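Participant: predicted model, plus sequence, below.
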Amino acid sequence: YTESQIKQSKMEMSEYIYGNVDIILDENRNRRAESENDHIYDDPHMSQDSGGNIWEEVPSMGRPGVDSSGMDISGRRSSRQATVCWVLLCVLLLNMTKEKNQLKTSYTNLIKERDQLETSYNNLTKERNQIKRERDELQKIFSAFKQAGTEGWTPFQSSWYYISSEVKSWEHSRQDCMNRGADLVIINNIREQTFLTKLKKSLWIGLTDKDIEGTWKWVDGTPLTTAYWMTKQPDNFKEEEHCGEIHNNNNVLNWNDMLCATKLNWICEQET
């Protein structure tokens, strides 16, 4: 070939390549794919399914998660994990059962304590109401005596005293005191005896030996222990004097036994 012919040939080939570049590229792709398929078919670990999909067959020996016998190790691991979880769940349920029983016992004890507290509260309420009733009654009595103070009652120490303005026998005098919610005076100490002496009246007091001669007792049944008899008294004159009086004089030793039918003033006592 001449030089001009060679140039002409190169130009024609260039035009051909330029005009058929897509066809040439497609042919190169096909040849490359066929070469890769031939390589896969020659590899015993590579396979292709009916859909043209290529996948690798790796022997079980040495594959991660598979032991020498071909059993999946991950399956064993999952089984052990499930067993551990089951044991932990059982332990948890056991602890919850114990706690439930403890809570049940505590609840029962609290119920008992509540019932005991409720019983105690009810008892205290009853006692409070009883004390309140007694207080109200005492207030009524006190109010009555305060009002009676302007009607002949005189306070001294822890008692109220009523001094009569008329005279009666010992028996009738005592009955008048009882009608007033009181009784003939019982003298307990020298201060009370001095208070009564300063009244400067002959007065029936709550002392008698009508049951047994010479055995003097107060109207509440208690025996006489401290006495303020006048000299040579009691003398039971004519064996008829069985009631005690305070005789009108300035000496604190002013008790005398008298005929109970004698009419004298009297003094009633009501303890507050």
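Facilitator: Done, it's in.

Participant: please make it C-alpha for all contacts and neighbour counts, starting now.
Facilitator: OK.

Participant: which residue ranges of this structure form helices?
Facilitator: 3-19, 21-42, 73-148, 170-179, 190-197 (DSSP state H).

Participant: most packed of the ones you listed?
Facilitator: Across these, averaging neighbours per residue (mean count of other CA atoms under 10 Å) puts helix 170-179 on top, at a mean of 19.

Participant: I'd assumed Lys238 was in contact with Leu259.
Facilitator: No: the pair Leu259 and Lys238 does not pass the contact test of CA atoms under 8 Å, sitting 9.4 Å apart.

Participant: re the thing from before, distance to Tyr162 for the helices of the chain - can I get that in JSON lines?
Facilitator: Listed next are the helices of the chain as JSON lines, based on distance: least, CA to CA, whole Å:
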{"stretch": "helix 3-19", "distance to Tyr162": "153"}
{"stretch": "helix 21-42", "distance to Tyr162": "138"}
{"stretch": "helix 73-148", "distance to Tyr162": "9"}
{"stretch": "helix 170-179", "distance to Tyr162": "8"}
{"stretch": "helix 190-197", "distance to Tyr162": "11"}
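
Participant: try this one next to it:
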Amino acid sequence: MNVNTVSTGHLKNDDRFIGLEVYKAMENNGPAEKGKFESCFGKSRSIVFTIVLCALILLICIILIIVVWVLNSATCRELKTLDLQVSKLQQHAMEEQDDLNTKVANLSNLMEKICTACPVGWHAIDSSCYYLSEEKMTWYGARNECYKVDSFLAMITDRKKSDSVNTLFTGSIRYWIGLRRDPKNIHIWKWLDGTEVTFTNWAVTQPNLINQSQRCGETSSGPWNDESCNFWYNYICEKKRSC
């Protein structure tokens, strides 16, 4: 069969069969015709393979784009949901903090009212309540009277406290305070709780220990004076305000 006599109609109906026949005919006609056919057929296969490969790459790219878009959309939704939850938590925390601050303020006001309340007839100064007696007692009797009402003879331990207590005095009245000489050393003054005196407010020329008998302390409506513990004076009781 001569390759030039091959009908184009037959090639359309059965390319593979006719192509095989043509290929065989070219073998019979010589290497030159065979080479031409192989070159043409190889180029066709290369073009088809290139097209298919490009199509696959394009499809993969499209799939990747879709996947990235879906993941990005899901991530955005999750971030928005998380942000909303955080905002709600922050708002809830702020509301709880405001509520706590209100409760603390109310408690502080209540504690202040309780702390500023002293028994009837007592005077509130700083963290203490003071009672200025109208009756007179010896120093030991005054000490015991204060003990009976859960208090003690006033201990004026610093200048601020001294100035505050001085505002309570009216007229020139002598009051026993919780001050006396150390029984083991009469030259050392101590408060009722056993602490040694560091701040003093002695009157001029006091203490003078007349006849070695003036071993208790009293205040002449301000300045201090040493006096015999058996003298009868008014007294000042002090108690800490309970909160």
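Facilitator: Received it, and whenever you're ready, just let me know what you need. Note that the coordinates shown come from a computational prediction; the quantities given were computed from them, not determined experimentally.

Participant: out of Leu259 and Lys238 of the first structure, which sits in the busier spot?
Facilitator: Leu259 (18 against 7; other CA atoms under 10 Å).

Participant: and the more buried one, what's its match in the second structure?
Facilitator: When the second structure is aligned by TM-score structural alignment, Leu259 of the first structure is paired with Ser228.

Participant: for its match, give me its contacts.
Facilitator: By CA atoms under 8 Å, 6 or more residues apart in numbering, Ser228 of the second structure lies in contact with Ser213, Gln214, Arg215, Cys216.

Participant: farthest pair within the residues you listed?
Facilitator: Across those, the longest distance by CA to CA is 8.9 Å; it joins Ser213 and Cys216.

Participant: give me the common contacts of those two.
Facilitator: By CA under 8 Å, 6+ apart, Ser213 of the second structure and Cys216 have these common neighbours: Glu227, Ser228.

Participant: looking at those two, which one has more neighbours?
Facilitator: Set side by side, Ser213 of the second structure and Cys216 show more neighbours around Cys216, with 25 against 13, by other CA under 10 Å.

Participant: tell me how many other residues surround the residue lying closest to that one once chain neighbours are set aside.
Facilitator: Nearest non-adjacent residue to Cys216 of the second structure, counting by CA to CA, 6 or more residues apart in numbering: Arg180, 4.2 Å away. By other CA under 10 Å, the residues close to Arg180 of the second structure number 24.

Participant: would you mind giving the contacts of Ser228 of the second structure as TSV with distance to Tyr130 of the second structure added?
Facilitator: Shown next, in TSV, are the contacts of Ser228 of the second structure (distance: CA to CA, whole Å):
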residue	distance to Tyr130 of the second structure
Ser213	28
Gln214	25
Arg215	23
Cys216	20
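
Participant: among those, which one lies nearest to Asn185 of the second structure?
Facilitator: The closest of those to Asn185 of the second structure turns out to be Arg215 (CA to CA; 10.7 Å).

Participant: any idea how far Pro207 of the second structure is from the closest one?
Facilitator: With distances taken as CA to CA, to the nearest Å, Arg215 of the second structure is found 9 Å from Pro207 of the second structure.

Participant: joint contacts of the two?
Facilitator: Common contacts of Arg215 of the second structure and Pro207, defined by CA under 8 Å, 6+ apart, comprise Asp226.

Participant: what about the two, which has more around it?
Facilitator: A count of neighbours by other CA under 10 Å puts Arg215 above the other of Arg215 of the second structure and Pro207, at 24 against 16.

Participant: residue in the first structure paired with that one?
Facilitator: In the first structure, Arg215 of the second structure lands on His242 (TM-score structural alignment).

Participant: against Lys263 of the first structure, how distant is its match?
Facilitator: Between His242 of the first structure and Lys263 of the first structure the distance, using CA to CA, works out to 14 Å.

Participant: same check on Thr225 of the first structure?
Facilitator: Counting by CA to CA, the gap from Thr225 of the first structure to Lys263 of the first structure is 27 Å.

Participant: out of these two, which sits in the more crowded spot?
Facilitator: Lys263 (17 against 8).

Participant: where is the longest strand in the second structure?
Facilitator: Under DSSP state E, the strand in the second structure containing the largest number of residues is strand 174-182.

Participant: comparing that strand with the first structure, how large is the average distance?
Facilitator: Comparison of strand 174-182 of the second structure with the first structure after fitting gives an average deviation of 1.7 Å (mean CA distance after the TM-score superposition for the first structure).

Participant: how near is the residue most central in space within the second structure to Leu64 of the second structure?
Facilitator: With distances taken as CA atoms, centre = their mean, Gln97 lies nearest the centre of the second structure, 10.5 Å away. With the distance defined as CA to CA, Gln97 of the second structure ends up 48 Å from Leu64 of the second structure.

Participant: what does Asn166 of the second structure give?
Facilitator: Counting by CA to CA, the gap from Asn166 of the second structure to Leu64 of the second structure is 90 Å.

Participant: just checking, Trp55 of the first structure touches Met46?
Facilitator: Yes: with contact defined as CA under 8 Å, Trp55 of the first structure counts as touching Met46 (5.9 Å).

Participant: who has more neighbours, those two?
Facilitator: Counting neighbours by other CA under 10 Å for Trp55 of the first structure and for Met46 shows that Met46 has the greater number, 15 against 12.
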